[in-house]
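Visitor: Fold the stuff below for me.
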Amino acid sequence: MDTTDGATAIERPRFGVLRQRDFRLLWLGETTSGLGTSITTVALPLIAVVVLKSDTFAVGALAAAVWLPWLVIGLPVGAWVDRMRRRPLMIACDLAAALLYASVPVAAWCDALTYTHLLVVALACGVASVFFSTAYHAFLPAVLDGRDLLEGNAKLQGSEAGTRVLGRGAAGLIAQAFGAVLGLLVDAVTFLISTVCLALLRVREPAPENPVDRTTLRRRIGEGLRFVLHDRYLRPMVVYGAVANLALMGYQAVQIVFLVRTVGANPATVGVLIMIGSLGGVLGALLAGAVGRRFGTARGMLAMQAFTGPFALLLPLTVPGAGLLLFALGGFTVGTGITACNVVLGSFRQTYCPPRLLGRVVATTMVINHSTIPLGSLLGGWLGDAVGLRPTMWIMTGLLAPCWLILALSPMRGRRDLPQGYGPVDGRTADAGLGATEPQATGTAAEECAADVSPR
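Guide: Next up, the predicted model:
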C-alpha cells in the first residue's frame, strides 16, 4: 500500500510502471542493449588480452578510451541536448554503436583486426555514449512522472544489474567456445533491438528550448556548472562519484588480467566471477526502495555504503581454488552498495533539478564523475606494469573502501531523507521530505559509480 496524500491509500497496480506501454518499450530496449553491453564489458578486454596479446597498460588505455569523450565533449553535449529532441538523438547513437561494434568481428574474421582498430571503436562508442546517456537521463522524465521515477529507475537499474549477471557470464562462455570477438557482434544486434523499441515509443517530448535564444554556449555550460558546484547536496555527490570511479576503474582495468595471469583463471571462470559480482547489483536495486522507505533515502544509503564498501578489500586476496570465493563475495557486496546508491542518487537528481537545466546538470555531473574514469584506467594499467597486478588491486580497493565518508561528511548525514525539490527559501534549498510516502525519484547522480569498460 502507498499513501499519496496522508489520508488516501492507493493499492499499487500489479507490475507497477511496466503496465505503461512507453516505459515497457524503453525498459525492454535498455535491458536488451544492457545485455549486449555486459557481454562487451568482458569481451573487449579479453580480445585485447587473448587475441591481440596486449600488455596491461594497453588494456587500461582501452578502458580509458571509452570514457575519454566525457572529458572532451561532455559539457557542451549537455547544453546541446537541452535544445534537441532526445529520442531521435538516442536512435542515432544506437545505430552508430551497432555499426562500430559489428566492425570488430568482421575485421577479425578477415584477419585484419589490430589494437588500433579496437581503440578507435572504443573511443567512437564512447562519443556515442556521451550523447545517448545525457539524452536518456533527460528523456526519462518525459516517459514517467515524478511519482513513478523512483520505481522506474529501480526497475531500470535492476534489469541492468540482471543483464550484467547474464551478459558477463555469457561473455566468458562465448569466448571459451567461439572466441571473444563474437560477443561484440551480439552487442551490435542488441543495439538494433534498442533502436526499434525507441522508434515505437508514442510519448511526446516537451519542446526543446527556443532556438532564438542567443545565450552563448559557454554561458549555458556555466549555468549547469554553477548549479552543481554551488549546491550543498549535488557537490558532495559528484565528488564521491569521482573518487569512487577512480578506484573502481583502477581495479576494473586490471581485474581480468589479474584473474587470468595472476590467479590463473580461464575465460569461462572469469566470466562467472564477474557475473556473480553483478548479482549484487540485482540485490541493490531490489533493496534501494525498501531501505529508503524504512530508514530514509539519505540515512539508508549512507548505512549501506558504510557496510558494503570495505568488502572491496576481499578482491586482492583472491587465490586459485576456494580463494576465488573471495573475489565473488567482494564483487557481490560492493555491487549491492553501488547499485542501491545509483538508484537513490540518480532519481534524486531528476526530481531535484529544474527541468530547463536537467540536460546540463546531467552532463555536468557525468563529466565530473567520468573525469576520473580514464585516469583510473590509465593509473591502474600503469601500476599493473610498475608494481604488479596484486599490489595494484590493493591500492585501488584501499581507496574505494572508505570513500563513502565523503557522503557521510556532507549535509545529508543529518537528514533522514534527501530533498524532493529545489527552490530558494531565505537563501537556502527548499527541502521537501520524501519519507512521508515513498522516497520520491532519483535518476543517476552516482550511477557513474558502476563504471564498466563499456559505458552503456
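Visitor: can we go C-alpha only for contacts and neighbour counts from here?
Guide: Will do.
Visitor: name the helices or strands packed onto the one helix or strand residue 177 maps to?
Guide: Using DSSP states H and E, the element containing residue 177 is helix 146-178. Contacts defined by 3 or more C-alpha pairs under 8 Å, 6 or more residues apart in numbering; DSSP states H and E place helix 146-178 against helix 21-46, helix 181-199, helix 267-295, helix 324-352, strand 442-443.
Visitor: just the helices in the stretch 301-450 of the chain please.
Guide: Along the stretch 301-450 of the chain, the segments classed as helices by DSSP state H, counting those that start in this stretch run 324-352, 358-370, 372-386, 389-400, 405-408.
Visitor: which parts of the third one are buried?
Guide: This points to helix 372-386. Across helix 372-386, burial judged by 16 or more other C-alpha atoms under 10 Å covers 372-384.
Visitor: Please apply the same query to the first one.
Guide: If you call a residue buried by 16+ other C-alpha under 10 Å, then helix 324-352 has these buried ones: 324-352.
Visitor: Burial check on residue 219, number of neighbours?
Guide: Using other C-alpha atoms under 10 Å, residue 219 has 11 other residues around it.
Visitor: Now do stretch 49-62: distance from first to last residue.
Guide: 11 Å (C-alpha to C-alpha, to the nearest Å).
Visitor: hmm, back to that, make JSON lines from the buried residues of helix 372-386 and add distance to residue 114 to it.
Guide: Shown next, in JSON lines, are the buried residues of helix 372-386 (distance: C-alpha to C-alpha, whole Å):
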{"residue": "372", "distance to residue 114": "27"}
{"residue": "373", "distance to residue 114": "24"}
{"residue": "374", "distance to residue 114": "21"}
{"residue": "375", "distance to residue 114": "24"}
{"residue": "376", "distance to residue 114": "24"}
{"residue": "377", "distance to residue 114": "20"}
{"residue": "378", "distance to residue 114": "20"}
{"residue": "379", "distance to residue 114": "23"}
{"residue": "380", "distance to residue 114": "23"}
{"residue": "381", "distance to residue 114": "19"}
{"residue": "382", "distance to residue 114": "21"}
{"residue": "383", "distance to residue 114": "24"}
{"residue": "384", "distance to residue 114": "22"}
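Visitor: and for comparison, fold this next one:
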Amino acid sequence: MRLRERMPGLLRERSFRRYWTGQTVSLIGDEISLIAIPLAAVLVLGADAAEMGWLKAAGLLPTLLLSLPLGAWADRQARRRRAMIAADLARAALVLTLPLAYLLDALTLGQLYVIAFGVGALTVLFDVCNATLFVSLVEADRYVPANSLLSGSRSMSWLAGPGAGGLLVQLLTAPFALVADALTYLVSARQLSSIKPVEPEPAPVTKGHFTAGLRWVVKEPTMRALFAWSGTIQFFNFMFHTLFVLYATVELGLSAGVLGAVLGAGAVGGLIGAASSGWLVRRFGIGACVVGGSLGFTVPLLLVPLADGPLPLVVGTLFLAEFLSCVGVMIVDIPAASLQAALIPRAIRSRVMGAYRTLNYGFRPLGALAGGALGTAMGLRPTLWIGTAGAVLAVLWLLPSPVPGIRELPQSAARDTVRT
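Guide: The predicted structure is shown next:
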C-alpha cells in the first residue's frame, strides 16, 4: 500500500498505468532498433554515408507521404485503439523478418530499406491515433504531469535502449538484437488491448475534411511558430543523426558497446530534465521553458564535431554532449507537447497531428538525404557542424511569436469548435 501511495496520481489509475507501461516498453525497443539497424547496415552490409542516408530516409518518408491521409482517416474512426494494436502487431512481424533473413544469409540493404519504410508507415498510423487516445485518458489539467511521465519513459528508454542494443549487437549480432524490439511491440499491443477508454465520436466527413488540420495550423500563430521551429530542428537534427553512428564508429573508432554506453549514460540527463520540467514550468512558465529548452537541447550537440584526441577524451566529450542535450530536450518537449495538446480542438486532433508530422517530421527524410549527400561530398565532420549549427538557429522562429510570453496552458483543450 505504501508503494502505491508514493506513485504519481496518474499511475494509480489502471487504464493510464497500462497505457504508460506499453509506451515505456515500446520506447525501449525503438531505441534498440535505432542502434541495431544502422549497425546492421554498417557492420554486416558495409553501408557507406550515402547508403546510410537512404536507409534513414526510407524509415522517415512515410511521415511525409502518409501523415495527412492517415490523420484524416483516424478522425473518422470510432476505435482508434484497435488500429494502434494492429500497427503494433504488424511492426513486430516486419522487424522479425530481418533476423530471419540474416539466418538464411539473405539479408540485403534493399530489405532494410523496405522494412524501414513499412515500420515507418505503421508508426505514423500509431502516432496519429495515439494523439486522440492520450486526451481520452488524461484530463486537460493533467497534461503536464502525464507528458512528464511519458517523457520520463522516453529518457529511460534512452538510458536502457542504446546500452542494451549495443550489448545485444556485440553478443548476438545486429540483426538478432532486433528480436528484442519485436517483443516490445507485442507488449505494447497487449497493454493497449487491456484498456477501454471512451474515445471521441468520429468526425463527420465534410467539405475540406482532409485539409482542415493543415489549414488550422497555418492560421493559428502559436502553432505556426512551433511547427516552423520544430521542422527546422528536425531537418538539421536528422542530418546529424544520419551520420552519427558512422562518425562514431568509423572516424572516432568507438565499438558498438562503447557507443551504446555513451548514448545510454547520456540519457541520465533526460531523466533529470523530465523530473525537473514540472518545477521549471511552474517557476518560469510554458513559453520560457520551450525557448530555453530549445537552446539547451541543440547547443550541447556542437561538442560532437569538436570531439577529437585520445579515446577517453572523445568518449567524455560525447557523453557531455548527450547528457546536456538530453536534459534540454526533456525541458522543451514536455511543455511543447502539453501546449499543443491544449491548443488543438478535439474534433480535428488527428488531422492536426497528421499535418504536424507532415510539416515537421516530413523534414526528417529530407535532412537524412541531405546528410548522406553532404557527408559523401564534404566529409562527416563538416556535415555534423552544419547539422548542429542549423538546429541551434531554429530558435529564431520562436522569439517573435506568442510562445515566449505564454506562462500557463490555455483553457481550450475541451473546445470542440474549429476555425479553419
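Visitor: Quick check: TM-score for this pair?
Guide: Scored against TM-score structural alignment, normalised by the length of the second structure, the superposed chains reach a TM-score of 0.93; 409 aligned residues with a C-alpha RMSD of 1.8 Å.
Visitor: Pick the most deeply packed of the helices and strands packed on helix 146-178 of the first structure.
Guide: strand 442-443 (a mean of 28; mean count of other C-alpha atoms under 10 Å).
Visitor: elements contacting it?
Guide: Here strand 442-443 of the first structure touches helix 146-178, helix 324-352, going by 3+ C-alpha pairs under 8 Å, 6+ apart.
Visitor: Kindly calculate the angle that the first one makes with helix 21-46.
Guide: Angular relation of helix 146-178 of the first structure and helix 21-46 on a 0 to 180 degree scale: 40 degrees, by axes from the mean of the first three to the mean of the last three C-alpha atoms, to 10 degrees.
Visitor: so where is helix 146-178 of the first structure in the second structure?
Guide: The alignment of helix 146-178 of the first structure onto the second structure (TM-score structural alignment) covers residues 140-172.
Visitor: List the buried residues for the matching stretch?
Guide: Quick answer for stretch 140-172 of the second structure (16+ other C-alpha under 10 Å): 140, 143-169.
Visitor: Where does stretch 87-100 of the second structure end up in the first structure?
Guide: Counting by TM-score structural alignment, stretch 87-100 of the second structure corresponds to 93-106 in the first structure.
Visitor: nope, stretch 33-46 of the second structure is what I meant
Guide: Per the alignment by TM-score structural alignment, stretch 33-46 of the second structure matches residues 40-53 in the first structure.
Visitor: what's the first-to-last distance across that stretch?
Guide: In stretch 40-53 of the first structure, first residue to last residue: 18 Å (C-alpha to C-alpha).
Visitor: Figure out how far that stretch is from the centre of its chain.
Guide: 21 Å (C-alpha atoms, centre = their mean, to the nearest Å).
Visitor: before we move on, what about stretch 100-111 of the second structure?
Guide: On the basis of C-alpha atoms, centre = their mean, stretch 100-111 of the second structure sits 27 Å off its chain's mean C-alpha point.
Visitor: now do stretch 217-229 of the second structure
Guide: 19 Å.
Visitor: which residues are contacting that stretch?
Guide: 340, 343, 352, 355-356, 359-360, 394-398, 401-403, 420 (C-alpha atoms under 8 Å, 6 or more residues apart in numbering).
Visitor: again with stretch 206-222 of the first structure
Guide: With contact meaning C-alpha under 8 Å, 6+ apart, stretch 206-222 of the first structure is reached by 75, 76, 78, 79, 82, 83, 84, 85, 142, 356, 360.
Visitor: And the helices and strands packed on strand 442-443 of the first structure: which comes nearest residue 417 of the first structure?
Guide: Residue 417 of the first structure sits nearest to helix 324-352 of all those, at 10.3 Å, using C-alpha to C-alpha.
Visitor: Any figure for the gap between residue 415 of the second structure and residue 341 of the second structure?
Guide: From residue 415 of the second structure over to residue 341 of the second structure (counting by C-alpha to C-alpha), the distance is 12 Å.
Visitor: my read: residue 58 of the first structure touches residue 380, true?
Guide: No. Between residue 58 of the first structure and residue 380 there is no contact, the gap being 10.7 Å when judged by C-alpha atoms under 8 Å.
Visitor: of the contacts of stretch 206-222 of the first structure, buried ones?
Guide: Using 16+ other C-alpha under 10 Å, the buried members of these are 75, 76, 78, 79, 82, 83, 85, 360.
Visitor: And those, which two are furthest apart?
Guide: 75 and 85 (17.5 Å).
Visitor: on that earlier part again, so how far is the helix holding residue 177 of the first structure from its chain's centroid?
Guide: Worked out by C-alpha atoms, centre = their mean, helix 146-178 of the first structure lies 11 Å from the chain centre.
Visitor: what's near enough to touch the aligned residue in the first structure for residue 263 of the second structure?
Guide: For residue 263 of the second structure, the aligned position in the first structure is occupied by residue 274, per TM-score structural alignment. Neighbouring residues of residue 274 of the first structure by C-alpha under 8 Å, 6+ apart: 165, 168, 169, 328, 331.
Visitor: Taking those residues, tell me the two that lie furthest apart.
Guide: Within those, two members stand farthest from each other by C-alpha to C-alpha: 169 and 331, at 13.9 Å.
Visitor: For the counterpart of residue 356 of the second structure in the first structure, grab the count of nearby residues.
Guide: Mapped onto the first structure by TM-score structural alignment, residue 356 of the second structure lines up with residue 365. Neighbour count for residue 365 of the first structure, taken as other C-alpha under 10 Å: 29.
Visitor: can you check residue 311 of the second structure too?
Guide: 13.
Visitor: same thing with residue 198 of the second structure?
Guide: Close neighbours of residue 198 of the second structure, defined as other C-alpha under 10 Å, add up to 11.
Visitor: does the aligned residue in the first structure for it sit in a helix, a strand or a coil?
Guide: When the first structure is aligned by TM-score structural alignment, residue 198 of the second structure is paired with residue 204. Following DSSP: H, G, I helix; E, B strand; the rest coil, residue 204 of the first structure is assigned to coil.
Visitor: In which helix or strand does the closest residue to residue 204 of the first structure other than its chain neighbours reside?
Guide: Spatial nearest neighbour of residue 204 of the first structure, chain neighbours left out: residue 142 (7.5 Å); criterion: C-alpha to C-alpha, 6 or more residues apart in numbering. Assigned by DSSP H and E, residue 142 of the first structure belongs to helix 115-143.
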